[in-house]
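Q: this one's structure only:
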């Protein structure tokens, strides 16, 4: 594997930043950015899909799930990590499932326009971050005829928090609409020992019942069978408790009102070609998303969505 320190041209305070970001290539020749913080936590981001493939704490424990059967060779999306779902989530119309952003090659952007919001989350000189950019190809414009600039900042804080900030700008001459999700695969000990809090009393669309609308009745969501739901207008923080590993993931979000919860369970796992038959036990997707009410941008407008992931010890 080739390794080099990335020479980024960010302003002033980035001597420490340069030391904390490396560019590598995987066995397929795909460039990846390795982010490290001073305490030993790390994150790995592939330029194929702008996808976070790994997030480890300071004890080198992997926090994201990736299937043992995942295909890392383009143009396939990798089963696991945090795929970026844009310009749609799901499988509707002529676009491929979950859109095309997760299947395209992104570039490193050395001098992105300044963030107009969320500035505090990237101001620490001890944070490691990478800025990526995606623009539509001619082929993309044939299937989705809208010009855009998609900027993604992936940031690993000194505390080990993982933050993703997406900015999508309409550089078209007409409005366009899209849906979006950070399709986050959390690594869990045993799905039967996991609960999700922060969804109580919310309405949700059940994809197992033709998107029929229901209201969550429980104090916490637990798992005994397949779940595929879009929780609507959720709070800005949701927690995933893993009782066996005694740790809690906290998902904080801005600009993303919905939460997707997905586990394929046993039957569906057997028909997903890049997913092991028993791997449903070790994963849970909890996605910060905007699905029910698509985002519409007028020419020149920009949308920003942010998710911050953290993990703490729990009793």
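A: Everything's here; your move. Computed from a predicted structure; not experimentally measured. Numbering: from 1, shown residues only.
Q: rest of the way, CA atoms for contacts and neighbours
A: Noted.
Q: ok, which stretches of the stretch 101-250 of the chain are strands?
A: Secondary structure of the stretch 101-250 of the chain (DSSP state E, counting those that start in this stretch): strands at 107-108, 128-134, 148-156, 162-170, 176-182, 185-187, 194-197, 203-206, 212-215, 221-222, 227-231, 237-242, 247-254.
Q: hmm, residue 191 is touching residue 278, no?
A: No: Residue 191 is beyond contact range of residue 278, at 11.0 Å (criterion: C-alpha atoms under 8 Å).
Q: who has more neighbours, those two?
A: Taking neighbours as other C-alpha atoms under 10 Å, residue 191 and residue 278 compare with residue 191 leading, 23 against 12.
Q: how far away is that one from residue 223?
A: 7 Å (C-alpha to C-alpha, to the nearest Å).
Q: same question, residue 237
A: Shown here: residue 237 relative to residue 223, a distance of 20 Å by C-alpha to C-alpha.
Q: what do you get for residue 144?
A: As for residue 144, its distance to residue 223 is 37 Å (criterion: C-alpha to C-alpha).
Q: got it, and residue 27?
A: Taken as C-alpha to C-alpha, the span from residue 27 to residue 223 is 36 Å.
Q: reformat the strands of the stretch 101-250 of the chain as JSON lines; add distance to residue 64.
A: Shown next, in JSON lines, are the strands of the stretch 101-250 of the chain (distance: least, C-alpha to C-alpha, whole Å):
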{"stretch": "strand 107-108", "distance to residue 64": "23"}
{"stretch": "strand 128-134", "distance to residue 64": "18"}
{"stretch": "strand 148-156", "distance to residue 64": "14"}
{"stretch": "strand 162-170", "distance to residue 64": "11"}
{"stretch": "strand 176-182", "distance to residue 64": "13"}
{"stretch": "strand 185-187", "distance to residue 64": "5"}
{"stretch": "strand 194-197", "distance to residue 64": "15"}
{"stretch": "strand 203-206", "distance to residue 64": "25"}
{"stretch": "strand 212-215", "distance to residue 64": "29"}
{"stretch": "strand 221-222", "distance to residue 64": "19"}
{"stretch": "strand 227-231", "distance to residue 64": "19"}
{"stretch": "strand 237-242", "distance to residue 64": "13"}
{"stretch": "strand 247-254", "distance to residue 64": "11"}
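Q: before we go on, here's another structure to hold up against the first:
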């Protein structure tokens, strides 16, 4: 049975710092306010929608038109994409055999996760561990014997680690991603560093494979690129907010960069007309060439660390 708000507050709430509410039906969330940061973490999708280091500007963008309705994904923040990224790679074969319809980006982002642990450090850093229920939905989509946990460390920096253990007797393939929407001041001035020399699949050009020649990736049109075999640190320069956002990743070998611009925004009813001007997605991922195949009894971890410095 899902944890109730009363149970969550009784077991995990910390006066003046951590509380659980359910302002929208079916979307329980955790509010965090400490000396280090303010944050909002929905248990629905294990979805962090707000993170603002104390004294700084919001780091994450949440669409003002996101429906915040059970059964629909939240648009913005950090969606957790699992156990596949984008369309399921074998959807036609699997769904035909099992009578299912595999949802875009997997089922983790529309599932209410279980709270396993909450800890507040004297420095104001909050540690939270959530686990993905091993329920009938997971079984229906072919993942009956796995265990997935997501650990957050939320403070002046943000750390997230998704760990997946294969409890079955067969190797299990899966994809995963932290689909982070970074709040930015001026998309025309934003630059992404750390991808030079990488090969990417250009989803806006018939999946053509190209090479990132420039040191800085700039935005001058709609962008949807999956950079394969990339593990280097990344920097998102946000001059309008006088800051650089640093992204370190481990256990991730793909990076996605996305912005819908004016071209694709009308296709997303949960984005405002001008949303594209206010965010840039730089995503820590394992997908396509970098899909994970997990052997029986093995555990794979993918981690992301985000910090902010003055530019």
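A: The structure has been received and is ready for your questions. This structure is a prediction, so every number in the text was calculated from the model and none was measured.
Q: hang on, the earlier thing: redo the strands of the stretch 101-250 of structure 1 as a markdown table? Include distance to residue 33 of structure 1 and mean neighbour count.
A: Output for these, formatted as a markdown table (distance: least, C-alpha to C-alpha, whole Å; neighbours: other C-alpha atoms under 10 Å):
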| stretch | distance to residue 33 of structure 1 | mean neighbour count |
| --- | --- | --- |
| strand 107-108 | 9 | 18 |
| strand 128-134 | 7 | 23 |
| strand 148-156 | 10 | 23 |
| strand 162-170 | 14 | 21 |
| strand 176-182 | 18 | 21 |
| strand 185-187 | 19 | 22 |
| strand 194-197 | 31 | 19 |
| strand 203-206 | 36 | 19 |
| strand 212-215 | 40 | 14 |
| strand 221-222 | 35 | 16 |
| strand 227-231 | 31 | 23 |
| strand 237-242 | 27 | 21 |
| strand 247-254 | 23 | 20 |
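Q: and the residue nearest the centre of structure 2?
A: For structure 2, the residue nearest the mean C-alpha position is residue 178 (2.7 Å; C-alpha atoms, centre = their mean).
Q: in this structure it contacts residue 82, no?
A: No: assessed by C-alpha under 8 Å, residue 178 of structure 2 is found out of contact with residue 82, at 9.2 Å.
Q: shared neighbours, those two?
A: Residues touching both residue 178 of structure 2 and residue 82 (C-alpha atoms under 8 Å, 6 or more residues apart in numbering): none.
Q: what does stretch 55-64 of structure 1 contact?
A: Residues outside stretch 55-64 of structure 1 that contact it (C-alpha under 8 Å, 6+ apart): 39-44, 53-54, 80-81, 160, 162, 184-187.
Q: what about that stretch, start to end distance?
A: Across stretch 55-64 of structure 1, the terminal residues are separated by 6 Å (C-alpha to C-alpha).
Q: next: stretch 43-58 of structure 2.
A: The first and last residues of stretch 43-58 of structure 2 sit 20 Å apart, counting by C-alpha to C-alpha.
Q: gap between stretch 30-37 of structure 2 and the chain center?
A: The chain centre lies 20 Å from the centre of stretch 30-37 of structure 2; the measure is C-alpha atoms, centre = their mean, to the nearest Å.
Q: circling back to that earlier point, which of residue 27 and residue 223 of structure 1 has more neighbours?
A: Shown here are residue 27 of structure 1 and residue 223; by other C-alpha under 10 Å, residue 223 has more neighbours (16 against 11).
Q: map residue 130 of structure 2 onto structure 1.
A: Taking TM-score structural alignment as the criterion, the aligned counterpart of residue 130 of structure 2 in structure 1 is residue 132.
Q: please read the previous query as pertaining to residue 277 of structure 2.
A: When structure 1 is aligned by TM-score structural alignment, the residue opposite residue 277 of structure 2 is residue 281.
Q: next: residue 67 of structure 2.
A: Under TM-score structural alignment, residue 67 of structure 2 pairs with residue 71 in structure 1.
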